[in-house]
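[1] This is a predicted model, with the sequence first.
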Amino acid sequence: MNNIVLIGFMGVGKGAVARELSKLSGRFAIDGDDMIESLFNKKIAKIFEDEGEETFRAAEKNLAKFLEHNVKG
């Protein structure tokens, strides 16, 4: 089985689609934004405000690399 990765602009429904795919396929859904919020212990908007977009994008990139190497579908 291969992983399914959803990408797109903020607020377009990636999370809702991921949850539905998870139900239909029996796969586990991982929300990258939720993981980053947990890492920083703050919401995305607050990360942007306090740390800047560059820090958030670096966290996204690091998370993507981690998931690519450690999560097998």
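    Thanks, I have it.
[2] Please count neighbours and contacts with C-alpha atoms only from this point.
    Fine.
[3] Near residue 36, how many residues? Count them for me, please.
    Using other Cα atoms under 10 Å, residue 36 has 19 other residues around it.
[4] okay, pairing it with this:
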Amino acid sequence: MRLPRSRPLRIALGVALCIGGILGFLPVLGFWMIPLGLIVLSVDVAPVRRFRRRLAVRWENRRRRWKGARSDG
């Protein structure tokens, strides 16, 4: 998916996705919109980018641990 070149438009899109995700109990909208909105926001907003990076590192560490435990067994 290509993101808009305009920084304000990207931020507005990310915020709109997060708000739509909060209303995920309604038809059409879904809770899947929250992570997608955070990914879009992480392009321009440093705290969200740091959160995404930490989450990615944790995910990779757990995946490696799980693969290592699985191959040992």
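    Structure's in. What do you need? Source: prediction; values computed, not measured.
[5] Would you give the TM-score for this superposition?
    Superposed pair, TM-score by TM-score structural alignment, normalised by the length of structure 1: 0.33. Supporting alignment: 34 aligned residues with a Cα RMSD of 3.0 Å.
[6] counting contacts, what elements does the helix or strand hosting residue 58 of structure 2 pack onto?
    Element membership for residue 58 of structure 2 (DSSP states H and E) is helix 46-72. The contact analysis (3 or more Cα pairs under 8 Å, 6 or more residues apart in numbering; DSSP states H and E) places helix 46-72 of structure 2 against helix 33-41.
[7] Buried residues in the helix it packs on, which are they?
    33-34, 36-41 (16 or more other Cα atoms under 10 Å).
[8] picking up where we left off before, buried residues in the helix holding residue 58 of structure 2?
    48-49, 52.
[9] try stretch 50-70 of structure 1
    Those would be 56, 59-60, 63, for stretch 50-70 of structure 1 by 16+ other Cα under 10 Å.
[10] Check stretch 36-50 of structure 1 too.
    Neighbour-count burial for stretch 36-50 of structure 1 [16+ other Cα under 10 Å]: 36-37, 44, 47.
[11] I'd like the distance between residue 66 of structure 1 and residue 59 of structure 1.
    Distance, residue 66 of structure 1 to residue 59 of structure 1, by Cα to Cα, to the nearest Å: 10 Å.
[12] do residue 40 of structure 1 as well
    To residue 59 of structure 1, residue 40 of structure 1 is 10 Å away according to Cα to Cα.
[13] Check residue 48 of structure 1 too.
    The spacing between residue 48 of structure 1 and residue 59 of structure 1, counted by Cα to Cα, is 11 Å.
[14] and what of residue 67 of structure 1?
    Distance from residue 67 of structure 1 to residue 59 of structure 1, by Cα to Cα: 12 Å.
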